[in-house]
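**Q** This is a predicted model, with the sequence first.
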Amino acid sequence: MILSAKKIALSYSPRSVLQDISFDFAQGNFFGLLGKNGSGKTTLLKAFAGINQPRAGEICLDNKSLYDLSPLLRARIVAMVTTTWPSNMLMTGRDILLLGRYPYLSGPHYGPHDDEIVSELAGSLNIQDFVEKPFFELSDGQKQKIMIARALAQKTNFLFLDEPFTYLDIKQKDWLFEFLRNYAQDKQVGILFSTHDRFIVDQLDHVFALDGKGGGAIITKEDVPAYLASF
């Protein structure tokens, strides 16, 4: 599958932030998304995830509008992790992971297959030590990993992450980066994530760089230093 932005324009509140953005994003791609604060990174991620609809142009999935799909079908194809979480959630980490299985729910209860997927992800992401704890008791870094695991539980073709490494220490940041890069390749999941972290940026082969003037383009790692110097 390929997700394509075709000359899209996006706004944040009344302000136009992106104009004439065209970008093909395929399964298995692992790209960073760079840009100044306020340049439209989160707005673009939400558009690809089917949350914000462009005010012009369209986002297509294999040449069919992403927004023509039902919300339930979209949730089987695209998932997103934002930078905000409910502040007083009484659910456990495991409960939240199970929410990722909702698009596949055929009855009133989750089944053994859903529990198996959740347990497997808890082990893969090294969150089994705190996945049974109430979400509100967890550290910000632990919450971040729970929310990423919830998105992975959706088993989508594309995953969009807004600043996924923000709350992690250096060791955890490096580990999660490698996990996501391998996951994209092994599972053929397209992963696009925003970041301001130079350590992460230096490890990327390609990034989609927003120019702060409403435009953007794919650049290679060789072009990143000049791009960052323009900030």
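**A** Perfect, I can see it now.
**Q** use CA for all of it now, contacts and neighbours both
**A** OK.
**Q** Now do the end-to-end distance for stretch 128-148.
**A** By C-alpha to C-alpha, to the nearest Å, the extent of stretch 128-148 from end to end equals 14 Å.
**Q** residues of it that come out buried?
**A** Buried residues in stretch 128-148, defined by neighbour count with 16 or more other C-alpha atoms under 10 Å: 128, 130-131, 133-136, 138, 141-148.
**Q** Also stretch 204-217?
**A** In stretch 204-217, counting by 16+ other C-alpha under 10 Å, buried: 206-212, 214-216.
**Q** mind listing the strands for the chain?
**A** In the chain, the segments counted as strands under DSSP state E are 2-12, 15-26, 30-34, 56-61, 64-65, 78-81, 158-162, 190-194, 206-210, 216-220.
**Q** In space, what's closest to Ser11 - neighbours in sequence excluded?
**A** The shortest distance from Ser11 to any non-neighbouring residue, by C-alpha to C-alpha, 6 or more residues apart in numbering, is to Val17 (5.3 Å).
**Q** Quick check, central residue of the protein?
**A** Centroid-nearest residue in the chain, with C-alpha atoms, centre = their mean: Phe160, separated by 1.8 Å.
**Q** dropping in the other structure now:
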Amino acid sequence: MSVVDLRNVGFAYTDVPVLEEVSLSIESGEFLGLVGPNGSGKSTLLRIALGLETPDAGSAELFGEPADEFDDGHRIGYVAQGATSGDRRILVTVREVVTMGRFPHAGYGRLGSDDRAAVEDAMVKTGVADLADRKLEELSGGQRQRVFIARALACEADLLALDEPTVGVDAESRDAFYDLLGELNDDGMTIVLIEHDIGTVTEYATTVACINCCVHYHGDPEGFAESDALADAYGASQRMLEHDPGHTHSHDEEVSR
């Protein structure tokens, strides 16, 4: 069973089409990098996949159920666009944020020792245990990233969905963050990532989907690098050039190696 299955999805805001006949699936354990220019429909497609928007045409299934009817929310860890650089006036502590991930398991009951252990384990695994009593508003963007991932781990999510999670985050924290995602994927977590840095996507993702209203490419990172999808989706002046071993980037003018 696919974790996500999108078939001929169409969506429009008023009379402006955002997505047209988009079909793709995400298998369990896959790390999908979703790329495309600004306004290409990436965030809308992710929200449809998670059941937060209903397509105008086609169908979207999540864990085998209609996505907009799926109600087993603890299976999904979603970090929305701007979550790491949003309102700084958030007075809850790191431990309190991560503990929120256990609420679906506890229901209306009190959190037990297993719940508390899951929270501690999640904070240790994401490297935020030493920040447990700090307020979220006091943290950097990179630290916030890890807290949101810890919440998803505490929730025991099967799918981690991230919409441009590194906006406003310094390069060192960003690299460490993606190393963490790689480790989580190696451990079997399914990940969907929207990211503008093509090099990051091709390095860490197991599958790449390039869209601009429709799907221009869906397959392995190596095939994407060799395809015309980048030029088709971004414009003819775009190309992919290698800077460092294992890193590729998109540019609209030639850059020397």
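**A** Sure, I can see it. Worth saying up front: this structure is predicted, and the values here are computed from it rather than measured.
**Q** re earlier: mind checking which of the buried residues of stretch 128-148 of the first structure are in helices?
**A** Using DSSP state H, 141-148 are the members of those that sit in helices.
**Q** Quickly note the distance from the residue nearest to Ser11 of the first structure to Phe136 of the first structure.
**A** In terms of C-alpha to C-alpha, Val17 of the first structure sits 34 Å off from Phe136 of the first structure.
**Q** What of Phe193 of the first structure?
**A** 25 Å.
**Q** what does Asp95 of the first structure give?
**A** Asp95 of the first structure is 13 Å from Phe136 of the first structure, by C-alpha to C-alpha.
**Q** Equivalent analysis for Gln203 of the first structure, please.
**A** 33 Å.
**Q** With Ile21 of the first structure instead?
**A** Ile21 of the first structure is 38 Å from Phe136 of the first structure, where distance means C-alpha to C-alpha.
**Q** Equivalent analysis for Lys6 of the first structure, please.
**A** Applying C-alpha to C-alpha to Lys6 of the first structure and Phe136 of the first structure gives a distance of 40 Å.
**Q** thinking again about what came up before, of all the strands of the first structure, which lies closest to Leu99 of the first structure?
**A** Of all those, the one in closest proximity to Leu99 of the first structure, counting by C-alpha to C-alpha, is strand 78-81 (12.0 Å).
**Q** didn't Phe23 of the first structure look like it was pressed against Ser4?
**A** Yes: if you go by C-alpha atoms under 8 Å, Phe23 of the first structure and Ser4 touch, sitting 5.6 Å apart.
**Q** Those two - which one has more neighbours?
**A** Higher neighbour count among Phe23 of the first structure and Ser4: Ser4, with 23 against 17, using other C-alpha atoms under 10 Å.
**Q** dump the residue contacts of the more buried one.
**A** Applying C-alpha atoms under 8 Å, 6 or more residues apart in numbering, we find Ser4 of the first structure in contact with 22-25, 59-63.
**Q** Which one of these is nearest to Leu34 of the first structure?
**A** Phe23 (14.1 Å).
**Q** quick one, what contacts the residue lying closest to that closest one once chain neighbours are set aside?
**A** With C-alpha to C-alpha, 6+ apart as the criterion, Phe23 of the first structure has its nearest non-adjacent residue at 5.0 Å, and that residue is Ala5. Under the criterion of C-alpha under 8 Å, 6+ apart, the contact list for Ala5 of the first structure reads 21-24, 48, 57-60.
**Q** what's the single longest helix in the second structure?
**A** Longest among the helix segments of the second structure by residue count, using DSSP H, is helix 171-186.
**Q** Need the contact partners of that helix.
**A** Helix 171-186 of the second structure is contacted from outside by 29-31, 126, 142, 145-146, 166, 191, 204, using C-alpha under 8 Å, 6+ apart.
**Q** Could you give the number of residues near the residue lying closest to Leu62 of the second structure once chain neighbours are set aside?
**A** Nearest residue to Leu62 of the second structure, sequence neighbours excluded (C-alpha to C-alpha, 6+ apart): Val4, at 4.8 Å. A count of nearby residues for Val4 of the second structure, using other C-alpha under 10 Å, gives 21.
**Q** Could you do Ile90 of the second structure as well?
**A** Ile90 of the second structure has 11 neighbours, counted by other C-alpha under 10 Å.
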